[in-house]
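Colleague: What shape does this take:
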Amino acid sequence: MQDPVVGRENADATDVPGATDSSVGGVPTSGQDAPQGTAQPDGATDGGDTAAPDGAQTIAGEARAAESAAAASAANGAAADGAVDPELERVRAELAERTADLQRVSAEFTNYRRRTERERESTVAGAKASVAGELLTVLDDVERAQNHGDLTGPFKVVADRLSETLQRAGLEPFGAEGDAFDPSVHEAVAHETSSEVSGPTVTTVMRRGYRFGDRVLRAAMVGVTDSDGSAPASPAPTEPADAGTS
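Modeller: From the prediction side, this is the model:
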């Protein structure tokens, strides 16, 4: 027969939720966690009901302070973006001034280089023209000897080479019979009229003219023949006869 006291203790052990064989009177032994419903926060005391609201207020205050700082930073950044830095403006103005100076100096140098090039070419051409002008009388003698048939043999070879060399350098003779009279390059020493020409025409060349490039070294000495106004008019075209006439 079972002891009544022992039976009552076993009944009490089975009525406690979560009790095991290692439980003694419903209290867990070492290694067993306390039930969740009986756990309290760390540091909780009898006055713990006022600790939680103080922490929430602190966090909210920090959040508001952070938002205010962010707004102020954004406002300062926007103001900085719209503001004009005096030092930057000074550098920009100086850069624009130096750029304008560089462009002006570059244009002046380009003009100077072109001008000096033209002057150099003009000086060289003037020197060549001066030398060629001194040889014009020699060329006149050579031409007269050639017209009289006296220029033969080695002298003719030398005369031809001299003329070719001067022409390659830029010397150009002008003035030939049949040319239209041009007072800028022709010097008229004789004048006559004829019905065979329609306007002033060079009919005689006493001395040839020469030009070097665009410079006239010497005008051609010529005789000019002008129209006497009696040149026959061109015949009028005849009208074709009517097809019906026989």
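
Colleague: switch to C-alpha atoms for all contacts and neighbour counts from now on
Modeller: Fine.

Colleague: How much space separates Leu139 from Ser130?
Modeller: Here Leu139 is placed at a distance of 15 Å from Ser130 (C-alpha to C-alpha, to the nearest Å).

Colleague: let's see this one next to it:
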Amino acid sequence: MSEGNSEQEPITIVDNRKIDPQDRSLHGDQTVQAGEIREPAAQPAAGPGPEAGNGSEPGIGTDDGAEILAETITRELAERTADLQRLTAEYANYRRRVERDRQATIDAAKAAVVSELLGVLDDLDRARAHGDLESGPLKSVADKLTDALVKQGLQEFGAEGEPFDPTLHEAVQHEGSGHDPVIGLVMRKGYRFGDRVLRHALVGVTDGVADLVEEEASDADAHTNNQ
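Modeller: From the prediction side, this is the model:
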């Protein structure tokens, strides 16, 4: 045989399995030597997990949680409603009190102004009693002033024949001794503004009709007895 035939061709062995290039390495739970075949690590078995996007913790009842949440919301809503009703009532009372105080201030201011004009009304009454206001420009002025004050709430009282009222009238003279006194003479009119008495009336008090009838009956009985 020739020299070329005596030399054999080299044999090449191809192994497709992966060889760990390191001398010793830790792969998973296996330790391999250099040149040893590295087996793929075992994958953990896939078990049932929580549902994606569920958001609920395991072990908590969904129905119980919803019931507790509903009770909490109902209780808080009732408390807020009660607070709102209380605040509304307080605000309504505040508005009424402010309006009442404002009206009282206005009435007091009007009464103060009208009180300053009572002397003018007295002069007009005396002029009217003397016949000075029967005609002419002064009568027109007096009527306009009186009408304006009446529209603002001024009222006069104290006329002959009215029952005597000690809260409105001031008696300066008294004739008779009856229990039903009436006004027999008006010396000065009284005025009030709404419920406020600006001035008491100066009057003379006499016996009422009932007292006069009783007195006449007593005189008649006395006359009959004398006969």
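
Colleague: Could you tell me the TM-score of the two chains?
Modeller: Once superposed, chain against chain, the TM-score is 0.62 (TM-score structural alignment, normalised by the length of the second structure); 155 aligned residues with a C-alpha RMSD of 2.5 Å.

Colleague: more neighbours, Leu139 and Ser130 of the first structure?
Modeller: Comparing Leu139 of the first structure with Ser130 by other C-alpha atoms under 10 Å, the one with more neighbours is Leu139, at 16 against 13.

Colleague: Which strand or helix spans the closest residue in space to the more buried one that isn't next to it in sequence?
Modeller: Closest residue in space to Leu139 of the first structure, ignoring its immediate chain neighbours: Ser163 at 7.6 Å, by C-alpha to C-alpha, 6 or more residues apart in numbering. If you go by DSSP states H and E, Ser163 of the first structure is part of helix 153-169.

Colleague: average gap between that helix and the second structure?
Modeller: Compared with the second structure after fitting, helix 153-169 of the first structure deviates on average by 0.8 Å (mean C-alpha distance after the TM-score superposition for the first structure).

Colleague: The helix or strand just after that helix aligns to what range in the second structure?
Modeller: Next along the chain after helix 153-169 of the first structure, taking DSSP H and E as the criterion, comes strand 171-174. The alignment of strand 171-174 of the first structure onto the second structure (TM-score structural alignment) spans residues 154-157.

Colleague: what sits up against the matching stretch?
Modeller: Val114, Lys189, Gly190, Tyr191, Arg192, Phe193, Gly194, Ala201 (C-alpha atoms under 8 Å, 6 or more residues apart in numbering).

Colleague: how distant is that stretch from the center of its chain?
Modeller: Between the centre of stretch 154-157 of the second structure and the centre of its chain there are 37 Å (C-alpha atoms, centre = their mean, to the nearest Å).

Colleague: Same question for stretch 63-81 of the first structure.
Modeller: With C-alpha atoms, centre = their mean, you get 46 Å for stretch 63-81 of the first structure.

Colleague: Then stretch 69-81 of the second structure?
Modeller: Offset of stretch 69-81 of the second structure from its chain centre (C-alpha atoms, centre = their mean): 24 Å.

Colleague: Would you mind getting the average deviation of that stretch from the first structure?
Modeller: Looks like 1.8 Å for stretch 69-81 of the second structure (mean C-alpha distance after the TM-score superposition for the first structure).

Colleague: so where in the first structure does that stretch end up aligned?
Modeller: With TM-score structural alignment as the criterion, stretch 69-81 of the second structure aligns to 87-99.

Colleague: hang on, the earlier thing: specify which member of the contacts of stretch 154-157 of the second structure is nearest to Ser140 of the second structure.
Modeller: Minimum distance to Ser140 of the second structure across those is 19.4 Å, recorded for Val114 (C-alpha to C-alpha).

Colleague: element containing that closest one, please.
Modeller: For Val114 of the second structure, the enclosing helix or strand under DSSP H and E is helix 62-116.

Colleague: now that helix and helix 137-151, what's the angle there?
Modeller: Here the directions of helix 62-116 of the second structure and helix 137-151 differ by 160 degrees (axes from the mean of the first three to the mean of the last three C-alpha atoms, to 10 degrees).

Colleague: Moving C-terminal from helix 62-116 of the second structure, which element do we reach first?
Modeller: The C-terminal neighbour of helix 62-116 of the second structure among helices and strands, as given by DSSP H and E, is helix 118-129.

Colleague: In helices only, show me the contacts of stretch 154-157 of the second structure.
Modeller: When those are checked against helices (DSSP state H), the matches are Val114.

Colleague: Neighbour-wise, which one of the contacts of stretch 154-157 of the second structure leads?
Modeller: Ala201 (24 neighbours).

Colleague: aligned partner of that residue in the first structure?
Modeller: Using TM-score structural alignment, Ala201 of the second structure pairs with Ala220 in the first structure.

Colleague: do Leu121 of the second structure as well
Modeller: Looks like Leu121 of the second structure aligns to Leu139 there (TM-score structural alignment).

Colleague: likewise Lys110 of the second structure?
Modeller: Aligned partner of Lys110 of the second structure by TM-score structural alignment: Lys128.

Colleague: swap in Val186 of the second structure?
Modeller: Matched across to the first structure, Val186 of the second structure falls on Val205, judged by TM-score structural alignment.

Colleague: contacting residues for the closest residue in space to that match that isn't next to it in sequence?
Modeller: In space, and not counting its chain neighbours, Val205 of the first structure is closest to Val222: 4.4 Å by C-alpha to C-alpha, 6+ apart. By C-alpha under 8 Å, 6+ apart, Val222 of the first structure lies in contact with Gly175, His186, Glu187, Ala188, Val189, Ala190, Val202, Thr203, Thr204, Val205, Met206, Arg207.
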